[in-house]
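Visitor: Following is a predicted model, sequence given first.
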Amino acid sequence: MLIESRPATDPEIDALVTAQQRELREADGGLDGQATVTHDDIRYLVVVAGGRAIACGGIQALDDGTGELKRMYVRPAYRGRGIARQLLAALEELAFRQGHAVVCLETGTYLPAAIGLYTSCGYEPIPVYGEYVSNPYSVCFAKRLRVPA
């Protein structure tokens, strides 16, 4: 397994984000209804196994000190193997290298596995922010990054 940086324009990133958005629409029963695309200002990491991209996630700057975790996704066939936890750690390292002291994120109340991952990795609930304020299913979390030893 390899974790590597990829541009937002990478076709495998597009395929993973499309699969993520489809799965989210199914999980929330179509409640959100927002179409999401990749953004050039998101720095993506991809997990590659057997030559195939199986997971992705990105960091987007909210301000000088805060990065937002975006598009975290692991293909269903690869879940339960600790891949999301390894990818999250790599994304936190990327955020730190970009100068962010804090990483925040939004997820849905209908995604208990995601909430469990984030809280078990040290993320704490914060008030809903930005574009998510009007979504009653949004929950937000943040984590202060530690300086690497």
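Guide: Happy to help now that I have it.
Visitor: alpha carbons only for contacts and neighbour counts from here, please
Guide: Will do.
Visitor: same for the longest strand along the chain, what does it pack against?
Guide: Using DSSP state E to define each element, the chain has its longest strand at strand 52-63. Judged by 3 or more C-alpha pairs under 8 Å, 6 or more residues apart in numbering; DSSP states H and E, strand 52-63 is in contact with helix 11-27, strand 42-49, strand 66-74, helix 83-97.
Visitor: what's in contact with that strand?
Guide: 12-13, 16-17, 41-48, 67-75, 78, 83-84, 87-88, 91, 94-95 (C-alpha atoms under 8 Å, 6 or more residues apart in numbering).
Visitor: circling back: looking at the helices and strands packed on strand 52-63, which is buried most?
Guide: Burial of the helices and strands packed on strand 52-63 is given as mean neighbour count (mean count of other C-alpha atoms under 10 Å); strand 66-74 ranks first at a mean of 24.
Visitor: Use this one as the comparison:
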Amino acid sequence: MSDLQIRPVRYGSPVAQRLVQAIYADQEERYGSSDGAPVEAMEFDPPDGGFLVAYLSGEAVGCAGWRSHGESEEIAELKRLYCAPAARNRGVASALVAAVEENAREHGRKRMILETGDRQPEAIALYAKLGYADTEHYGFYKDESGVVSMARDL
């Protein structure tokens, strides 16, 4: 997809926050509430994280980020993967995951973990297609029903 560009941005930037709000709206529809896990914008600042936005023909259509997991210098957590409905099934989400993984690898991370929910079957299928497998639950939602935790080595 020659018109796809993926660029780093600050998590607190207006373009990132517009996309994050779209994530929350989707979660509200699926779950009745949006992600309550605590997130600080600075967690996505290098070298401890990164946040990327995908642009198709100049329009911001998706995002994804990573942050360090706990005190680990080797484990990254994938957060805030989103692709606008009009851009879905065009490889944007896969390209975002690949770019986030590369960015995390460049900062010394060797493993990526993530949490999603069982009401996001398309996300689970994407992660499985990209080599992610079930792993033990962790973090904010570890004791919640419906949580799906996945991981893969980078």
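Guide: Sure, I can see it. What you see is a predicted model; the values in this text were computed from it and never measured.
Visitor: TM-score of the superposed pair?
Guide: After superposition, the two chains reach a TM-score (TM-score structural alignment, normalised by the length of structure 1) of 0.90; 144 aligned residues with a C-alpha RMSD of 1.6 Å.
Visitor: Okay, angle between the longest strand of structure 1 and helix 83-97 too, please.
Guide: Comparing the axes of strand 52-63 of structure 1 and helix 83-97 via axes from the mean of the first three to the mean of the last three C-alpha atoms, to 10 degrees yields an angle of 40 degrees.
Visitor: Please compute how far strand 52-63 of structure 1 lies from its chain's middle.
Guide: Centroid separation for strand 52-63 of structure 1 versus its chain: 6 Å, with C-alpha atoms, centre = their mean, to the nearest Å.
Visitor: Next: stretch 20-28 of structure 1.
Guide: Between the centre of stretch 20-28 of structure 1 and the centre of its host chain there is 14 Å, according to C-alpha atoms, centre = their mean.
Visitor: Give the aligned range of it in structure 2.
Guide: Under TM-score structural alignment, the match for stretch 20-28 of structure 1 in structure 2 covers residues 23-31.
Visitor: Would you mind pulling the contact partners of the matching stretch?
Guide: The contact list for stretch 23-31 of structure 2 (C-alpha under 8 Å, 6+ apart) reads 33-35, 80, 82, 119-120.
Visitor: so who does the residue nearest to the spatial centre of structure 1 touch?
Guide: Nearest to the mean C-alpha position of structure 1, counting by C-alpha atoms, centre = their mean, stands M72 at 2.9 Å. Contacts for M72 of structure 1 were tallied using C-alpha under 8 Å, 6+ apart; they are 55-58, 84.
Visitor: got it, and A101 of structure 1?
Guide: Contacts of A101 of structure 1 (C-alpha under 8 Å, 6+ apart): 65-66, 95, 144-146.
Visitor: For R88 of structure 2, give its distance to S149 of structure 2.
Guide: 23 Å (C-alpha to C-alpha, to the nearest Å).
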